[in-house]
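> Just to be clear, the model below is a prediction. Sequence and coordinates:
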Amino acid sequence: MGVTVTPASPADRDDVVALWREAGLTRPWNDPVADFDLALAGPASAVLAARAGGRLAGSVMVGFDGHRGWVYYLAVSLTQRGEGLGRALMQASERWLEQRGCPKIQLMVRGDNADARGFYAALGYDVQDVVTIGRRLGGKV
């Protein structure tokens, strides 16, 4: 496959955010540029970039809150889906979290995203009996 997965750098930001948008992962109420910058700002999170032939082909944001690991923004270029890049990114995410002593990985998938749910099920992830409750801070809607 010729794919490498390495931590993204600030120089990757525009390409990674464009990939997240192409994959339909962004929402108007979340600022993906700020999310990318914040993930790179500290040791508890990272954005990992998959490159094939030297070009960005996929990415994932990963973080450890001290209790659970979290995976966000897993995206693979539309032209390279089905080539194992998503699996490689999840394996890299798991290694990143294991290196930090993380005992469990969590992620959120929109309820109507059957393709993503199937992808994660094929990797051994299962739907958990939890309800996500949230509130936006800073006056954002």
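Received it, and whenever you're ready, just let me know what you need. Numbering: from 1, shown residues only.

> Only C-alpha atoms from now on, for both contacts and neighbour counts.
Fine.

> With residue 97 as the reference, measure out to residue 133.
Separation of residue 133 from residue 97 (Cα to Cα, to the nearest Å) stands at 24 Å.

> go on, residue 65?
Per Cα to Cα, residue 65 is found 10 Å from residue 97.

> who has more neighbours, those two?
Using other Cα atoms under 10 Å, the more surrounded residue of residue 65 and residue 97 is residue 97, with 23 against 10.

> give the contact list for the more buried one.
62-64, 69 (Cα atoms under 8 Å, 6 or more residues apart in numbering).

> now do residue 2
Residues in contact with residue 2, defined by Cα under 8 Å, 6+ apart, are 52-53.

> Comparison target, given below:
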Amino acid sequence: MTELRIRAATPEDLDTVLAFWKVAAEGTSISDDRAGVEKLVERDPEALLLAEQGGELAGTVIAGFDGWRCHLYRLAVHPDRRRQGVASALLAAAEERFVRLGGRRADAVVLTRNETAHHAWGAAGFAPQEQWRRWVKPLTA
């Protein structure tokens, strides 16, 4: 097995990332389009982390920091590469980024119905906070 490489996405990666999410990510988001991901990379060029193996995209995570809280989104691993340490490597890189920026706690957005993700997040030391519920309001049609 070839070595896993973690790096920040560039604008040239975005079409590949969007296609990857259709295969590897669970659910969709209002910002899962070229404009949404371009804005992310433009605003914070180090937030979208990619895991590459053998020259192919193996996984992604968005590690966003707003100066107060550390947020994790779109942890996705290609189905053929799951249970091989890709998610762990991505989360370790995200946590290193957060600590470097002064972050003190990370949260993750995880779909309630995604049982596979629950196991992965739990193994990484995350736990649901039952007293909180995420409220959302789309800002565009």
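Good, I have the coordinates. Because the structure is a prediction, the values reported are computed rather than measured.

> TM between them?
Here the superposed chains carry a TM-score of 0.89, computed using TM-score structural alignment, normalised by the length of the first structure; 139 aligned residues with a Cα RMSD of 1.7 Å.

> ok now the longest strand along the second structure, how far from the chain's centre?
Longest strand in the second structure, counting residues (DSSP state E): strand 56-65. Distance of strand 56-65 of the second structure from its chain centroid, counting by Cα atoms, centre = their mean, to the nearest Å, is 4 Å.

> And for stretch 111-125 of the first structure?
Remark: stretch 111-125 of the first structure is offset 14 Å from the chain centroid, using Cα atoms, centre = their mean.

> got the end-to-end distance for it?
With Cα to Cα as the measure, stretch 111-125 of the first structure spans 15 Å from end to end.

> Residues contacting it, please?
Defining contact as Cα under 8 Å, 6+ apart, one finds that stretch 111-125 of the first structure is touched by 87, 109, 126.

> Inside helices: which ones of these?
If you go by DSSP state H, those have residue 87 in helices.

> now, which of the contacts of stretch 111-125 of the first structure sits nearest residue 25 of the first structure?
For the contacts of stretch 111-125 of the first structure, the residue nearest residue 25 of the first structure by Cα to Cα is residue 109; the value is 10.2 Å.

> Mind listing what's buried along the host helix or strand of residue 92 of the first structure?
Residue 92 of the first structure is located in helix 85-98, with elements delineated by DSSP states H and E. The neighbour-count check on helix 85-98 of the first structure (16 or more other Cα atoms under 10 Å) flags 85-86, 88-90, 92-94, 96-97 as buried.

> Which member of those residues is positioned nearest residue 55 of the first structure?
Using Cα to Cα, residue 85 comes nearest to residue 55 of the first structure of the buried residues of helix 85-98 of the first structure, at 12.8 Å.
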